[in-house]
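Q: No letters, just coordinates:
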């Protein structure tokens, strides 16, 4: 056994250069792998942010495509309506102030031409009411809905459009 150790010349030991070369290659591979993972992770998170921005942009585009409800405009009808009617042989009075609610200023302005017809329809409607029914909130709401239907019907007939969305009571007095 001593011969085997003696066979190797003292200057020829295992080369240290090969193990250093393996170490350098291993370090370079680890560094490249770390850089690759860093770039990949950055790209992943940034692209995910773009997807969120794209989704927001698509939502904004969808909002722009859907019609946006315009601001409500109110057109008061002046002067207030004062009507009288008989209730069980007793003279009763009702004073009602109205406002027309619409969304298009041009349509509301076009309806002003037909204001005498609207006033006539409202006077006829208000004077045909029952005092006891109007004393209850439900009766007032029913009257408001009937007034809305009358004005919408007249608006559709005369202008071809529903210029009025609702008729609102701004003052309601029964005596």
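A: Everything's here; your move. Bear in mind the structure is a predicted one, so any value in this text is a computation, not a measurement. Numbers count the residues shown, from 1 in each chain.

Q: For the rest of this, base every contact and every neighbour count on C-alpha atoms.
A: OK.

Q: how close does the closest residue to residue 140 other than its chain neighbours get to residue 142?
A: When the adjacent residues along the chain are set aside, residue 140 lies closest to residue 134, with 5.3 Å between them (Cα to Cα, 6 or more residues apart in numbering). Between residue 134 and residue 142 the computed distance is 9 Å (Cα to Cα, to the nearest Å).

Q: Among the two, which residue is more densely surrounded?
A: When neighbours are counted by other Cα atoms under 10 Å, residue 134 comes out ahead of the other of residue 134 and residue 142, with 17 against 13.

Q: biggest strand in the protein, by residue count?
A: With secondary structure taken from DSSP state E, the chain has its longest strand at strand 73-87.

Q: After that strand, which helix or strand is next?
A: Using DSSP states H and E, the helix or strand that directly follows strand 73-87 along the chain is strand 90-102.

Q: try this one next to it:
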């Protein structure tokens, strides 16, 4: 009979170790299932980001197509302008350095050929500005648009619709005529200021 209690004692030990093994296996299965689920979610997320990434790579491709060039832009610096401003109360002047950014180096050579007319137009624009207009960020942005427009005119390129819509019209009929003009993409992509002093 002594062997029977020993056998009974052994049975509960074996059953306990079996329960422990089953519990460990269940926990391990849960951990593996959770890890697998996390891995699947993480794999899906980069795939989604990849899809978004594909959209973002298409956007620069569209921007590249819009720019129509694979080479870096060309910068055409103009000699600094020193001009009396249109302030009536006090004599004020501005010294402004302007650089034109173009995508096509051949167009940069064309700009240089028209430089006297371009400088004259820019001087006329600057001489009609007041110090108050030039000291604000909005004033500088408007000046850049005006310089862009006046830099294109000597070459026979009409300003695009956006610039003309902002210009005040004497009556509605003139403004409508300007809207009907075909949109021409500007070869000058940006007007940059290298120095800007108003005194």
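A: Received, thanks. In this text the structure is predicted, and so the values were computed from the model without any measurement.

Q: From residue 17 of structure 1, how far out is the residue nearest to residue 140 of structure 1?
A: Applying Cα to Cα, one obtains 107 Å for the distance of residue 134 of structure 1 from residue 17 of structure 1.

Q: same thing with residue 112 of structure 1?
A: Relative to residue 17 of structure 1, residue 112 of structure 1 is positioned 101 Å away (Cα to Cα).

Q: for residue 123 of structure 1, same thing?
A: The gap separating residue 123 of structure 1 from residue 17 of structure 1 is 111 Å, by Cα to Cα.

Q: just residue 90 of structure 1 next, same as before
A: Taken as Cα to Cα, the spacing of residue 90 of structure 1 relative to residue 17 of structure 1 amounts to 123 Å.

Q: still on that earlier bit, between residue 112 and residue 17 of structure 1, which is the more surrounded one?
A: Using other Cα under 10 Å, the more surrounded residue of residue 112 of structure 1 and residue 17 is residue 112, with 13 against 9.

Q: Apart from its neighbours in sequence, what residue is nearest residue 121 of structure 1?
A: In space, residue 121 of structure 1 is closest to residue 150, 7.1 Å off (Cα to Cα, 6+ apart).

Q: Would you agree that neighbour is in contact with residue 120?
A: No: counting by Cα atoms under 8 Å, residue 150 of structure 1 does not reach residue 120; the two are 10.7 Å apart.

Q: Tell me which of those two has more neighbours.
A: When residue 150 of structure 1 and residue 120 are compared for neighbours, residue 150 comes out ahead with 17 against 11, by other Cα under 10 Å.

Q: show me where structure 2 has helices.
A: Along structure 2, counting by DSSP state H, helices occupy 3-67, 105-113, 115-127, 131-135, 137-152, 161-166, 172-180.

Q: Residue 74 of structure 2 is nearest to which of those?
A: With respect to residue 74 of structure 2, and counting by Cα to Cα, the nearest of those is helix 105-113 at 5.8 Å.

Q: in the superposed pair, what's the mean gap between the closest one and structure 1?
A: Taking mean Cα distance after the TM-score superposition for structure 1, the mean distance separating helix 105-113 of structure 2 from the aligned residues in structure 1 is 1.0 Å.

Q: And the contacts of that helix?
A: Residues outside helix 105-113 of structure 2 that contact it (Cα atoms under 8 Å, 6 or more residues apart in numbering) are 73, 74, 75, 76, 102, 187.

Q: Same question for stretch 72-80 of structure 1.
A: Contacts with stretch 72-80 of structure 1, where a contact means Cα under 8 Å, 6+ apart, come from 95, 96, 97, 98, 99, 100, 101, 102, 103, 104, 105, 108.

Q: and it, which residues are buried?
A: Of the residues in stretch 72-80 of structure 1, those buried under the neighbour-count criterion (16 or more other Cα atoms under 10 Å) are 73, 74, 75, 76, 77.

Q: any chance of the residues you listed in CSV, with distance to residue 51 of structure 1 too?
A: Supplementary listing: those in CSV, determined by distance: Cα to Cα, whole Å:
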residue, distance to residue 51 of structure 1
73, 40
74, 43
75, 47
76, 50
77, 53
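
Q: quick one, what contacts residue 84 of structure 2?
A: Neighbour list for residue 84 of structure 2: 91, 92, 93, 94, 127 [criterion: Cα under 8 Å, 6+ apart].

Q: Quick one: buried ones out of those?
A: Burial by neighbour count, judged by 16+ other Cα under 10 Å, picks out 93, 94, 127 from those.

Q: do you know how far the nearest residue to the last one once chain neighbours are set aside is from residue 134 of structure 2?
A: Same thing as residue 127 of structure 2. Taking Cα to Cα, 6+ apart as the measure, residue 127 of structure 2 lies nearest to residue 85, with 5.1 Å between them; neighbours along the chain are not counted. Between residue 85 of structure 2 and residue 134 of structure 2 the distance, using Cα to Cα, works out to 10 Å.
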